[in-house]
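1. Okay, predicted coordinates and the sequence, questions at the end:
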Amino acid sequence: MESQTQFKRRFSFEFFPPKTPEGMEKLQVVRDKLAKRKPDFFSVTYGAGGSTRERTIDTVLTLHRQGISTAPHLSCIGATKESIGELLDLYRSNGIQRIVALRGDLPSGMGAPGELRYANELVSYIRERTGDHFSIEVAAYPEFHPQAQNAEADLNNFRRKVEAGATSAITQYFFNADSYFYFVERCEKAGLNLPIVPGIMPITNYSNLARFSDMCGAEIPRWVRKQLEAYGDDSASIRKFGEEVVTRLCERLLAAGAPGIHFYTLNQAEPSLAVWDNLNLGDKISF
């Protein structure tokens, strides 16, 4: 973890693009609450195969114009170089300076993966087209990508993204701090020197969390699962316990030198803010 202490800490919040005008109004309220904490940036997700393309663009530009740096997610699977290039030009002309570059998922029914099949190819293309204009975030998987053949293949995939020109990485969410420490240690030994920021998922709904975690390969520790199961439909107890678990996780990560936190908000302000305030991040102080 020593390599991570050299990097300036940054804190960020992630949204997904709302489907309706009412959803956009609700997101604006969430954004205003989170903006008061002065995060370094917001990020906005991009649906499988570009399915939320226009909504992502609208959300990114709306948030960006309101004064806080906003980073659009951009996935390459199922897309052409031309369409990706158009997006990059649009974002650059509007003052966007950070991109979250991902492979993405191929929607069901879509046969061809597109001209760029992997995230490292997308990173290379962004650098080829725009030089050093964008800071490029890529994904990292402390508990390994669910489609990786093995641990070494997973690390090699990450290495390719770094060598293609990634600036920093944001991890898949996890609840086991040791998995993050082990991943960072492996990156250090492999000579991969860049900020690796933990992605953190607040716990607010057990059934949704369990379903999503099983799908994406994020392990919920048995003791956490059992306690959440015991609460049944008691949402207040689930939130309170979840807040304690996630706060302790963040405390441990930051104390060990993690270069910040990226909150997966699910378009809700209070769960992430509760952890933020527990960590005394009002002035983004160092631990």
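-> Now that the structure is in, tell me what you want to look at.
2. going forward, measure contacts between C-alpha atoms and count neighbours the same way
-> Noted.
3. what are the ranges of the strands in this protein?
-> 10-15, 41-44, 70-75, 98-102, 135-140, 168-171, 196-197, 199-200, 260-264 (DSSP state E).
4. Does residue 151 touch residue 142 like I think?
-> No: Residue 151 lies out of contact with residue 142 (CA atoms under 8 Å); the separation is 9.9 Å.
5. Can you pick out the residue with more neighbours from the two?
-> Between residue 151 and residue 142, counted using other CA atoms under 10 Å, residue 142 has the larger neighbour count: 23 against 14.
6. Tell me if I'm right that that one and residue 179 touch.
-> Yes: between residue 142 and residue 179 a contact is recorded at 5.4 Å, counting by CA under 8 Å.
7. about what we covered before: residue 119 is nearest to which of the strands of the chain?
-> strand 98-102 (5.0 Å; CA to CA).
8. Quick one: distance of the closest one to the chain centre.
-> 10 Å (CA atoms, centre = their mean, to the nearest Å).
9. Which positions within that strand qualify as buried?
-> 98, 99, 100, 101, 102 (16 or more other CA atoms under 10 Å).
10. check contacts around the third one.
-> What it means is residue 100. Neighbour list for residue 100: 43, 71, 72, 73, 74, 136, 137, 138 [criterion: CA atoms under 8 Å, 6 or more residues apart in numbering].
11. so the third one makes contact with residue 45?
-> Translated: residue 72. Yes: contact criterion CA under 8 Å: residue 72 and residue 45 qualify, at 6.6 Å.
12. try this one next to it:
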Amino acid sequence: MSKPEISFEFFPPKTLEASFRLWDTVQTLAPLEPRFVSVTYGAGGTTRELTRDAVATLHKFSGLNVAAHLTCVDASRQETLEIADTFARAGVQDIVALRGDPPKGHDRFVPHPEGFNSSIELIEALAETEMFSIRVGAYPDKHPEAADMSADVDWLKAKLDAGADEALTQFFFEAETFFRFRDACAKAGIDKPIVPGILPIENWAGARKFARSCGTHIPDWVEHAFEKAVRDGREDLLATAICTELCSDLIEGGVDKLHFYTLNRPELTRDVCFALGITPQVDLQKVA
């Protein structure tokens, strides 16, 4: 089995303890040589400054290629592009451009009066700067706001046509879900890379809640397996096995890149990577 290229998603710390946790996560996963790592934006843009600071710090001190999340929520066009310019001046050349989730207490996205109306407008503006490689989100299960799956495919194509270079999918539980989506995208004329998003499940209750909120289908066998594993105290073992099998199935189906949602808890992600044969690279000259 060939080894895929990998990337990792982190979220910005809100406390001193969380800052140490993020740095421990980076140190654990950096030796696996990811092609990039990304730092998220909180719902409603709540971690805008934290994201900016975390991106700048990681870019300066980690030696990793860092991608910054950027959303349209609760900011004018000028404010959003000023944030992008801040990233560029810090040396960051990769952005994950997203519409963003509604602020807490709101059930749908409402554009800022002077802001971008959609992720497509944001992507077009970023592409015009010619300063960034742009990644976007994709949904292999139907987005909660989409009319149907074909609407998700059409919207992804529009984002890629607007200037994005690559798509990162929401997480899913079965490889066939991704393959079905990939085939639909190819049929629609999409020829840019679509990278599957992988969630190693640290906490089943939290993962289940998140899956339901974002429209990710939970197969009955996954639900039953985790219910039993939680009772038996073997949740981590099951999570590692399921995630490794999912990644293996994807690789066998032609996938050459994987994007892991780490939740700043690196152990399961590291263990899955090890199981796939992705291990820290040793400099033989230094060992000799």
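-> Done, it's in. On a predicted model such as this, the values are computed, not experimentally measured, just so you know.
13. Quick TM-score on the pair, please.
-> Scored against TM-score structural alignment, normalised by the length of structure 1, the superposed chains reach a TM-score of 0.91; 275 aligned residues with a CA RMSD of 1.8 Å.
14. ok, back up a step: narrow the contacts of residue 100 of structure 1 to just the buried residues.
-> Here, 16+ other CA under 10 Å leaves 43, 71, 72, 73, 74, 136, 137, 138 buried among these.
15. In a markdown table: the residues you listed, plus distance to residue 55 of structure 1.
-> Below are these laid out as a markdown table (distance: CA to CA, whole Å):
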| residue | distance to residue 55 of structure 1 |
| --- | --- |
| 43 | 13 |
| 71 | 14 |
| 72 | 11 |
| 73 | 12 |
| 74 | 13 |
| 136 | 21 |
| 137 | 21 |
| 138 | 21 |
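16. Could you let me know which of the residues you listed ends up closest to residue 238 of structure 1?
-> Relative to residue 238 of structure 1, the closest of these is residue 43; by CA to CA it sits at 26.5 Å.
17. Contacts only, for the counterpart of the closest one in structure 2.
-> With TM-score structural alignment as the criterion, residue 43 of structure 1 lines up with residue 38 in structure 2. Listed by CA under 8 Å, 6+ apart, the contact partners of residue 38 of structure 2 are 7, 8, 9, 10, 66, 67, 68, 69, 96.
18. Kindly recompute the last result at 6 Å.
-> By CA atoms under 6 Å, 6 or more residues apart in numbering, the contact set of residue 38 of structure 2 is 9, 66, 67, 68.
19. The first one -> structure 1?
-> So the one you mean is residue 9 of structure 2. In structure 1, residue 9 of structure 2 lands on residue 14 (TM-score structural alignment).
20. distance of the nearest residue to residue 130 of structure 1 once chain neighbours are set aside from residue 120 of structure 1?
-> What sits nearest to residue 130 of structure 1 in space, not counting adjacent residues and going by CA to CA, 6 or more residues apart in numbering, is residue 88, at 7.8 Å. Counting by CA to CA, to the nearest Å, the gap from residue 88 of structure 1 to residue 120 of structure 1 is 16 Å.
21. Same drill for these two, tell me which one is more crowded.
-> residue 120 (25 against 20).
22. wait, isn't that one in contact with residue 163?
-> No: with contact defined as CA atoms under 6 Å, residue 120 of structure 1 and residue 163 do not form a contacting pair (8.2 Å).
23. For residue 38 of structure 1, the count of nearby residues, please.
-> Neighbours of residue 38 of structure 1 under the rule other CA under 10 Å: 15.
24. Sorry, slip of the keys, the one I care about is residue 225 of structure 1.
-> By other CA under 10 Å, 14 other residues sit near residue 225 of structure 1.
25. And residue 159 of structure 1, by the same measure?
-> As a burial measure, residue 159 of structure 1 scores 17 neighbours (other CA under 10 Å).
26. Tell me which residue of structure 2 matches up with it.
-> By TM-score structural alignment, residue 159 of structure 1 lines up with residue 157.
27. Tell me how many other residues surround the closest residue to its match other than its chain neighbours.
-> Of all residues not flanking residue 157 of structure 2 in the chain, residue 190 sits nearest, at 6.2 Å (CA to CA, 6+ apart). By other CA under 10 Å, the residues close to residue 190 of structure 2 number 19.
28. One more: residue 266 of structure 1?
-> For residue 266 of structure 1, the neighbour count with other CA under 10 Å is 14.
29. And for the one 3 residues further on?
-> Other residues within reach of residue 269 of structure 1, judged by other CA under 10 Å, total 17.
30. and the gap between the aligned partner of it in structure 2 and residue 251 of structure 2?
-> Structural alignment (TM-score structural alignment) places residue 269 of structure 1 against residue 266 in structure 2. For residue 266 of structure 2, the distance to residue 251 of structure 2 equals 21 Å [CA to CA].
31. Just the terminal-to-terminal distance for stretch 156-175 of structure 2.
-> The straight-line separation of the ends of stretch 156-175 of structure 2 (CA to CA) is 20 Å.
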